[in-house]
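**Student:** pasting the structure only:
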């Protein structure tokens, strides 16, 4: 995405969650579904998607893209996010977070991106 010829950057991360077992995975998915109701109203959250890798039914990989680091911090302070962070650990055996630097690509336009 460009802004007057300059590449704009957002704030992106992936999170890999490994659930304890199939029941925990179902409960984790239900928690995510409830949380998404609030996330959909966050103006600075551009993409928030949960994936299940092929042949890894207990793993969830999230891709999150925010308009800025401030938008990510605002997301982290929301009641629905805080509730998810509080509840999720009971379903998980591990969590791996990777923060990403944008190089190039196609992503949603955002009035909030610099």
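**Tutor:** Nice, I can see it. Since this is a predicted model, take the numbers as computed values, not measurements.
**Student:** alpha carbons only for contacts and neighbour counts from here, please
**Tutor:** Fine.
**Student:** just the helices in this structure please.
**Tutor:** Along the chain, counting by DSSP state H, helices occupy 22-39, 69-77, 79-88.
**Student:** Can you check which of those gets nearest to residue 58?
**Tutor:** Proximity to residue 58 (C-alpha to C-alpha) singles out helix 22-39 among the helices of the chain, at 6.0 Å.
**Student:** Just checking the distance from the closest one to the centre of its chain.
**Tutor:** With C-alpha atoms, centre = their mean, to the nearest Å as the basis, helix 22-39 stands 13 Å off its chain's centre.
**Student:** take the one below as the second:
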């Protein structure tokens, strides 16, 4: 299993709406075409209207790399800077969990 969390800080409310639309389109494609993506959850942050957090779990590193090669992911990556002031990626090592496959 391979997991990560990403926090995005958006530029302003107008761009946040555009980012949310881009995310909705991207997640739809992920759900339809990525069997190796086990969890792809996007969140708004309570009390931080311009922040978004993504939690992503992949079957393995190869499934993540396959996700990164997908046209919908490439489109998201090429357009996100129109909306994002900054972002931070944290790669995770899964330990104890409920609802996720056991870590290898």
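**Tutor:** Thanks, I have the structure now. Keep in mind that what you see is a predicted model, and the values were worked out from it rather than measured.
**Student:** Figure out which of the helices of the first structure is closest to residue 104 of the first structure.
**Tutor:** helix 69-77 (17.9 Å).
**Student:** The closest one relative to helix 22-39, how many degrees between them?
**Tutor:** For helix 69-77 of the first structure against helix 22-39, the angle by axes from the mean of the first three to the mean of the last three C-alpha atoms, to 10 degrees is 120 degrees.
**Student:** Trace helix 69-77 of the first structure over to the second structure and give me the residue numbers.
**Tutor:** Mapping helix 69-77 of the first structure onto the second structure (TM-score structural alignment) gives residues 61-69.
**Student:** Take the helices of the first structure and lay them out in CSV including distance to residue 13 of the first structure and mean neighbour count.
**Tutor:** Output for the helices of the first structure, formatted as CSV (distance: least, C-alpha to C-alpha, whole Å; neighbours: other C-alpha atoms under 10 Å):
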stretch, distance to residue 13 of the first structure, mean neighbour count
helix 22-39, 16, 16
helix 69-77, 10, 15
helix 79-88, 15, 14
